[in-house]
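Undergrad: Generate coordinates for the sequence data below:
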Amino acid sequence: MSYEKDVKSYRVEGLSCTNCAGKFERNVQNIEGVTDAKVNFGAGKISVCGQVSIEQIEKAGAFENLKIIDENIFGNESVPKVSLLQKNLHVLLATCFVFLGGISMYLQGEDSLLTIGLFLLAILIGGYNLFLEGLKNLLKFEFTMETLMTIAIIGAALIGEWSEGAIVVILFALSEALERYSMDKARHSIRSLMEISPKEANIRRGGKEISLSVKDIQVGDTLIIKPGQKIAMDGVVIKGYSAVNQAAITGEAIPVEKKVHDEVFAGTLNTEGLLEVNVTKRVEDTTLAKIIHLVEEAQGERAPAQAFVDTFAKYYTPFIIISALLIMIIPPLLFAGDWNSWVYQGLSVLVVGCPCSLVISTPVSIVSAIGNAAKQGVLVKGGIYLEEIGQLKAIAFDKTGTLTEGRPVVTDFVNLSDNLSDSEVFSKLAALEFFSQHPLAAAIMKEAEIRGINYSTLTVTNFSSITGQGIQGDLQKMTYFIGRPKLFAAYLDNNPALVQDYLTLEKQGKTVVLFGTKNKVLALVAVADKLRVASRGVINQLHSLGIEHTIMLTGDNRHTAEVIGTEVGVSEIKGNLMPEDKLSYMKELQEKYAKVAMIGDGVNDAPALAAASVGIAMGGAGTDAALETADVALMGDDLEKLPFIVKLSRKTLRIIKQNITFSLVIKSVALLLVIPGWLTLWIAILADMGATLIVTLNGLRLMRTRSNQL
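TA: Have a look, this model is predicted:
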């Protein structure tokens, strides 16, 4: 038996309710050698810190027949597959005895020893584990679902209601089995992503091609991917050209062109050419692995609705027990009621009062929605954000890379130097921009490549970024600046013609930067970024969905902002903004609209993204910063996923409300049947089972929701 000293995660099969999850967690924490344990109910996982074996953990979950699987071998063929029928053979056997008991009751009467014996066998076989757990809890005064059912069934036997006791056991066991199956199905929605990535891959080492397990592939290895094969690791293409289907990561249905220097992801499909890829991440660090980890963590986060349900259930269960007790004793004691009849009614109240459907109503919906969103290229980091998105009243957009494609190109270059050629000025400009991370720098570098300008011989020193204004650096013993007019204010005051040229380019919707020294502007560079094809349609959809206000926040000049903002159709446009200005506007929007989202690239807009009710990052695939910092990430850089996640979130909220309402209403109606004395044990269990199944199936509908169905 092997042990692990550090924190280790395991998958848990059969975890069907939050109460059971809490009990399982406490049981594992009490194992000798364990210092801490944490159950993630939504994802069906447990993390254990300390020395412990799988056998010990399974023993701690024996009350629910939980199956524990090492996280690292999930999806492996060595893990035995057990069918729903195999898991519940005891239910089938108990049902047979109930059927035989029914025949015996018809032929020999309900009081015959054979009839009672057959029903007793059904009760013991179908409810063995239930009774063990219920009696243990009863001795500890823990009034769980198992405790309520155990009291009810024992009580039914004591007053001679053997047939109803047996039927209650069967229906309860069936309800538990279906509930467990439904939750496992919802969890498998995201776990199935693990199975799309190959377990082995062909690599080249030392001039030889060999096949290795992905666990043994190292960063720096060369991966060989043939047409039709799935890519096993994240990496960068070093040879070849192909189209890769990235639907598993980004939700994009159309294959994406991949050439040298392009990034590829584990789990995606190479459709055409042969690719050679330099591996950049180990298997546990791939984008796919991070998505799965983050989604499972999100599925374990409690949404506000879940917190309400858990608090309600905390008081609801004791209320049901006290009510049942009063129903049993008050009518016989005060109104000369029949003891057997009212004890029976009280037992029925215990059964119908089980909070199963209420407790399961929210998590099954959240798990289904988050898993479905991830498979369609939208990573939601928790149930709380799913609820927040559904309540949004305003959305703020960054411009570059969000409403526009984020691939600006140089449209104009005006050389203002008296003694330097275009290529000389541009080489200095490119040498300085080489150190910048701004999107405009990429456009200038691309233009330098097109012009065939060699800037690598120029050495830049003392490079620094001037927040919100530009950059500076020393080149050939001279300090140069690139950026906004503020950097050249003194020079521009004395050159109105240059200011006019600058404004003319801006009015055309172009972003203009100046290049020069402290005393002279040497060049004007105009850059334009193409509007995304989907941007205007997305804004229209959001307005039609009832989003009251859309605002574009950009650091670009007012003229460029006006051109882009007007074309895309946002409600409000703000340009010339510093990062702190975006933050201020975000706070103003929150004061006015309460629920506000900010969508940007996840890095440059960090303050505004953090301040928003929900921070949404574009292009999360391959961007660690976006994956880690954003509340929501659009993995495929696809703005059209924004209306989809808004609609999915609203549908999730509707379903949660439907589930909670239905669960409470059906139980209330069943409890009212006590007044005329119509409530029976089998009606009680059918009400409880029916409510549980309906809220579960209603929540599972979210797994199949697609953007074109909303």
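
Undergrad: For the rest of this, base every contact and every neighbour count on C-alpha atoms.
TA: Noted.

Undergrad: A305 versus K185, what's the distance?
TA: 22 Å (C-alpha to C-alpha, to the nearest Å).

Undergrad: Ok, P676 next?
TA: Applying C-alpha to C-alpha to P676 and A305 gives a distance of 34 Å.

Undergrad: Compare neighbour counts for these two and give me the winner.
TA: Taking other C-alpha atoms under 10 Å, P676 and A305 do not tie; A305 has more neighbours (20 against 7).

Undergrad: Now do the SS call for that one.
TA: Under the three-state scheme (DSSP: H, G, I helix; E, B strand; the rest coil), A305 adopts helix.

Undergrad: One more, please, to line up against the first structure:
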Amino acid sequence: MFLYLVMGFDQKKKNQLDDRHQGENQHDHGVHAGLFGNLTEMIFAILSGFLLGIGFLLQYLKVISPSMAIYFYIGAYFFGGFFTLKEAYEAIRQGKFEIDFLMLFAAAGAGFLGEWAEGALLLFLFSLGHALEHYAMNRARKSIAELSDLAPPTAIRLSGTEQQEIGIEALNIGDIILIKPNSKIAADGLVVKGSSAVNQAAITGESLPVSKMANPSIKLDFEKLKNEHRVFAGTINGAHSMEVKVLRKAKDSTLSRIIKLVNEAESQKSPTQHFTDKFEKYFVPFVLVLVILLMFAFLVVDESFKESFYRAMAVLVSASPCALAISTPSAVLAGVARAARAGILVKGGGPLENMGQVNVIAFDKTGTLTEGKPRLTDAIPHEGIEPRLLYRTAAAVEALSDHPLAKAIYDGTIERLGTDKISEANEMEALTARGVRAKINGEEVFIGNRLLMREVTGKHIPEDLDLQMTQLEKNGKTAMMVLRNDQYLGIVAVLDVEREEAKETLRKLRQMGIEKMVMLTGDHQSVANSIAERLHINDPRGNLLPEDKVKAIKSLAKGNHTVAMIGDGVNDAPALATADVSIAMGAAGSPVALETSDIALMADRLDKLPFAIKLSRKTARIIKQNLWISLGMVAILIPLTISGLATIGPAVVAHEGSTLVVVLNALRLLSVKED
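TA: Presented below is the predicted three-dimensional model:
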């Protein structure tokens, strides 16, 4: 009963503990809750030290019988070994043989030899070190755990003029909820009434509030909504009230997906962690064999069994790879948490380490280097064709497509037509990397590039149209011919301007030592050249089909290059999958982009890329430092304890000290600043 009271043990805690030990990181213990809440482990460690101190006083000051000191040492054993024993027991139940067991074995050995003070000191320092380590690690976890607190627990659902406060889990798609001024938004949805500025920093990392406005006529597809019309659960409303139509249930919200993916990322092992796991696999058996041999050293050297056994226990303490086990996971956890605060979702230790090694970056053009919001700049009728016929035909076909270029052509031609009505098109078909096909009043219409026109007509393109296309493309415009029943109606051209932050971002990347930056696009080469010239990209590659982009990524990877591909995470999926590191732009509203990329920039902000690389490189440096600290300490302590120059006390101080140092070193990642 006392154990239940002390631990505050219940089935939920047991399940959490089981889940923790079933995770990949064997030394990544949680903070123990119990009679004193999350401070229970720390208080037990302090009680162990207090009883140890009294025992020392009784033994050396000889105020009363020195034999009384043993009782206090036993008390120190209890409080110092309580959580260590519990963790060792849970690990053994899972078929694991962890460091906690080794420490208990060493402490039991010291007690067996009558060195109660040494054993109590070992357990006190080990428990205190772990308590401090857990406290420090909890700071990193808080950055992730706080994500769960972003969404409010309740929402105000509207039914006519009636307001009803309900739990967010009870919200259904299509419900209308009221968002009061300066309150948290309860669900992903569409603003249908009102306007306000919303702080989206928690989801996208944007430093400034984003203006939101109503548009109740839009189709209810959250992923395709413009940023000014959609809101995310967990973001904070500004000074004005709004009404929002719920488009995702609480369990499917962007915030819920982020929490799930960040928690998964915490358990994903990095290349360095795989190395340390292999090292421990061979190192631990080596240590155990060495300890057994040292226990029988009295058979070949002039010393007692007690002295040999004591030395073996000291070596066991000093050689336990405690700091090594925690060095990489602590840095990965802190790095992932810091990235999440900046609106960058990193899917585990692998991408976090690999991003810092990137020396070649391939950029998708549309929506990545450019705004992805082109506008119609030219609509040139072919000789003898009435302009309005060209406008009506182009508008009718592109009305069926949701592609950004199609929308630009539709909006531009409708503006030119004024009040004129357009015909209704049907049977629209997208033709990969070539254009579109549709029917108007039974007549086939094609809008696309030269390749499509030659494919459809089987003839060369008229010279005047070809020259006009070439001139438009030289000016960086995307030009398309319109063909109806084998008759050319003319050319429409659109221009997608580069992002405002693109040039500065690329300049920072060059300063960071990125050797090569390449632009990959399906647009004409002259269009790619025009954009690249303005952004100072030295290797633009146009006219690429999806399989061509894959080939380009493979060619860039030759010569031991680490290649990152950045795009929208959907259209360039094959190329993204081929790259060493795949990065999705503007992933906040797209589940596909979130789930398919290694790194997701939650906001539609290219200027987050340099910080992602900076953080990755900082993480890699800290991991290396931690490895040197942990392995260096083991390399120093083993010879000292074997030779008898260091006893259990100094060994455990150095052992636990190095463990705490690597954790605190990793936590420095939480304070890395964005430039």
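
Undergrad: Now do the strands in the stretch 101-250 of the first structure.
TA: Ranges of strands in the stretch 101-250 of the first structure, per DSSP state E, counting those that start in this stretch, are 200-205, 208-213, 222-225, 235-240, 242-245.

Undergrad: I'd like the ones you listed laid out as TSV, including mean neighbour count and distance to A497 of the first structure.
TA: Listed next are those as TSV, based on neighbours: other C-alpha atoms under 10 Å; distance: least, C-alpha to C-alpha, whole Å:
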stretch	mean neighbour count	distance to A497 of the first structure
strand 200-205	17	61
strand 208-213	12	65
strand 222-225	24	56
strand 235-240	20	48
strand 242-245	21	50
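
Undergrad: between those strands, which one is nearest to L522 of the first structure?
TA: strand 235-240 (38.2 Å; C-alpha to C-alpha).

Undergrad: Remind me what that closest one packs against, helices and strands.
TA: For strand 235-240 of the first structure, the packing partners by 3 or more C-alpha pairs under 8 Å, 6 or more residues apart in numbering; DSSP states H and E come out as strand 263-264, strand 275-279.

Undergrad: and the gap between E55 of the first structure and K38 of the first structure?
TA: Taking C-alpha to C-alpha, one finds E55 of the first structure at 17 Å from K38 of the first structure.

Undergrad: Next: A248 of the first structure.
TA: 29 Å.

Undergrad: who's more crowded, those two?
TA: Just comparing A248 of the first structure and K38: by other C-alpha under 10 Å the higher neighbour count belongs to A248, 21 against 18.

Undergrad: Need the counterpart of the more buried one in the second structure.
TA: Under the alignment (TM-score structural alignment), A248 of the first structure pairs with A202 of the second structure.

Undergrad: same deal with I389 of the first structure?
TA: Match for I389 of the first structure (TM-score structural alignment): M355.

Undergrad: and that match, what does it touch?
TA: The contact partners of M355 of the second structure, by C-alpha atoms under 8 Å, 6 or more residues apart in numbering, come to 564, 581, 612-613, 616-617.

Undergrad: element containing it?
TA: helix 349-356 (DSSP states H and E).

Undergrad: Mind reading off the mean deviation between that helix and the first structure?
TA: Relative to the matching residues in the first structure, helix 349-356 of the second structure has an average distance of 1.5 Å after the fit, by mean C-alpha distance after the TM-score superposition for the first structure.

Undergrad: what's the offset of that helix from the middle of its chain?
TA: Here helix 349-356 of the second structure is found 10 Å from its chain centre; the criterion is C-alpha atoms, centre = their mean, to the nearest Å.

Undergrad: again with stretch 37-56 of the second structure
TA: Using C-alpha atoms, centre = their mean, the offset of stretch 37-56 of the second structure from its chain centre is 38 Å.

Undergrad: got it, and stretch 397-404 of the first structure?
TA: 23 Å.

Undergrad: for stretch 601-619 of the second structure, same thing?
TA: On C-alpha atoms, centre = their mean, the centre of stretch 601-619 of the second structure falls 11 Å from that of its chain.

Undergrad: Just tell me the aligned range of it in the first structure.
TA: Using TM-score structural alignment, stretch 601-619 of the second structure pairs with 634-652 in the first structure.

Undergrad: which one of the helices and strands packed on strand 235-240 of the first structure lies closest to A534 of the first structure?
TA: If we rank those by C-alpha to C-alpha, the stretch that ends up nearest is strand 263-264, at 23.9 Å.

Undergrad: Now the closest one on the second structure. Mean distance?
TA: Averaged out, strand 263-264 of the first structure is 0.9 Å away (mean C-alpha distance after the TM-score superposition for the first structure).

Undergrad: Packing partners of that strand?
TA: If contacts are counted by 3+ C-alpha pairs under 8 Å, 6+ apart, strand 263-264 of the first structure sits against strand 235-240.

Undergrad: out of the helices and strands packed on strand 235-240 of the first structure, nearest to I322 of the first structure?
TA: That would be strand 263-264 among these, by C-alpha to C-alpha, at 60.9 Å.

Undergrad: In the second structure, what range does the closest one match?
TA: With TM-score structural alignment as the criterion, strand 263-264 of the first structure aligns to 230-231.

Undergrad: likewise stretch 433-441 of the first structure?
TA: Counting by TM-score structural alignment, stretch 433-441 of the first structure sits on residues 398-406 of the second structure.

Undergrad: That stretch: which residues count as buried?
TA: Using 16 or more other C-alpha atoms under 10 Å as the test for burial, stretch 398-406 of the second structure gives 398-401, 404-406.

Undergrad: again, but for stretch 425-434 of the second structure
TA: For stretch 425-434 of the second structure, using 16+ other C-alpha under 10 Å, the buried residues are 425-426, 428, 433-434.

Undergrad: A strand includes R437 of the second structure, no?
TA: Yes: counting by three-state DSSP, R437 of the second structure is found in a strand.

Undergrad: ok, and what's touching the match of stretch 433-441 of the first structure?
TA: Outside stretch 398-406 of the second structure, the residues touching it (C-alpha under 8 Å, 6+ apart) are 372-375, 407, 409-410, 425-426, 428, 494.

Undergrad: What's the end-to-end length of it?
TA: First-to-last residue span, stretch 398-406 of the second structure, C-alpha to C-alpha: 5 Å.
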